[in-house]
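In: Here is a sequence with its predicted model. Questions after.
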Amino acid sequence: MEEKHREILQLLEENARIPVETLAKMVDLPVAEIEAIIKKLEEKKVIVGYSTVIDWSKIVETETVTATIDVKVTPKRGVGFDDVAERIYRFPEVRALYLMSGAYDLSVVIEGKTMNEVARFVSDKLSTIDSVISTTTHFQLKKYKHDGVVFSDGEGDHRIVITP
């Protein structure tokens, strides 16, 4: 992949709403060429989507519970972990799914309205899959940083530091 392509991807990853004209100036290419590169990267599924990072904790009516679930599975002959991963990522509660190294095989990130909803997902849907051996659920208490964006209310400790 060309260096200009990587540069464009990095800029889009930081701000997907950056105007094409601004992007063209930043990488020193014509607007038409930038548009063609972006279209090509979308067609090749290098760019798979555009998203916005939102601090949902500031909108009380939409508060949700996020959990990361470590899952130990028995891989299936011929397809490895892909078959069970596909069954898991098809559930609408699943926000992300990763194959991991270490003690657990899969890491599943889910969202629910309540802790009970997350618990029901684990007991009724996830743990009933044949290949699932065990699960460990971790509830997210506070989000400090996500996708490179720091979540801060700007209120730090404003006390004067006193040293002996």
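Out: Alright, I've got the coordinates.

In: rest of the way, CA atoms for contacts and neighbours
Out: OK.

In: Which residues does stretch 4-19 contact?
Out: Stretch 4-19 is contacted by residues Leu23, Val27, Ile37, Tyr50, Ser51 when judged by C-alpha atoms under 8 Å, 6 or more residues apart in numbering.

In: Oh, that last question was meant for stretch 116-131, not what I typed.
Out: So stretch 116-131 is in contact with 65, 67, 73-76, 84, 88, 110-112, 132-135, going by C-alpha under 8 Å, 6+ apart.

In: Below is an additional structure, to be compared with the one above:
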Amino acid sequence: MDAKQRELLQLIEKNGRLDISTISNLMNITQEETSQMLKKLEKENIILGYSAIINWAKDADEAAVTAMIDVKVTPKRGVGFDKVAERIYRFPEVKAVYLMSGVYDLSVSIEGKTMAEVAQFVSEKLSTIDSVISTTTHFVLKKYKHDGLVFSDQEEDKRMMVTP
């Protein structure tokens, strides 16, 4: 990957809504070069998609429960953890799966409408997979920062500092 491709990726990672003309101006290349570079990176599965980060806590009707689940598994011969991870990430509730170092092997992020729904997923779907030895579920109580963006309603204190 060359420096221009890396620069393009850094730009759209910070703001996926940038249009081609803005990107090409920022990178000092033509719109055609920008378009071709984007298509190439998408075709090579380097750019996997474009998404918005939503603060669902602002919409009481759509608020969801997020849980991080540590999973200890027995890896499968010849494929390691990959097949177990694939089986887990195919569930629609699962938002992310990571292979981890440490006590647990996989970290699974899921969303449900209620804690009971998350608990049901863990007990009926996740724990019943043959390779799963144990799980530990952690519920997200509040998001402060996600993907580099701060979730905050606090306005900056505009009062003048007074010193003695």
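Out: Ah, there it is. These figures come from a predicted structure and were not determined experimentally.

In: returning to what we had before: pull out the buried members of the contacts of stretch 4-19 of structure 1.
Out: Among these, those scoring as buried are Leu23, Ile37 (criterion: 16 or more other C-alpha atoms under 10 Å).

In: and the two most separated of the contacts of stretch 4-19 of structure 1?
Out: Within the contacts of stretch 4-19 of structure 1, Val27 and Ser51 form the most distant pair, 22.3 Å apart (C-alpha to C-alpha).

In: where exactly do the strands run in structure 1?
Out: 65-73, 94-99, 106-112, 132-139, 145-146, 149-150 (DSSP state E).

In: Average separation of the fifth one from the aligned part of structure 2, please.
Out: Read that as strand 145-146 of structure 1. Once fitted to structure 2, strand 145-146 of structure 1 is off its aligned match by 0.7 Å on average (mean C-alpha distance after the TM-score superposition for structure 1).

In: Over in structure 2, find the residue span that strand aligns onto.
Out: Matched against structure 2 by TM-score structural alignment, strand 145-146 of structure 1 falls on residues 145-146.

In: Check the gap between the nearest residue to Tyr50 of structure 2 once chain neighbours are set aside and Val162 of structure 2 for me.
Out: Of all residues not flanking Tyr50 of structure 2 in the chain, Gly16 sits nearest, at 6.1 Å (C-alpha to C-alpha, 6 or more residues apart in numbering). Distance of Gly16 of structure 2 to Val162 of structure 2, given as C-alpha to C-alpha, to the nearest Å: 42 Å.

In: Among these two, which residue is more densely surrounded?
Out: For the pair Gly16 of structure 2 and Val162, the greater number of neighbours falls to Gly16 (14 against 5), based on other C-alpha atoms under 10 Å.

In: In structure 1, what residue corresponds to the more buried one?
Out: In structure 1, Gly16 of structure 2 lands on Ala16 (TM-score structural alignment).

In: next one: stretch 122-142 of structure 1 to chain centre, how far?
Out: 18 Å (C-alpha atoms, centre = their mean, to the nearest Å).

In: Stretch 56-72 of structure 2 too?
Out: 13 Å.

In: just stretch 90-99 of structure 1 next, same as before
Out: Counting by C-alpha atoms, centre = their mean, stretch 90-99 of structure 1 is centred 10 Å from the centre of its parent chain.
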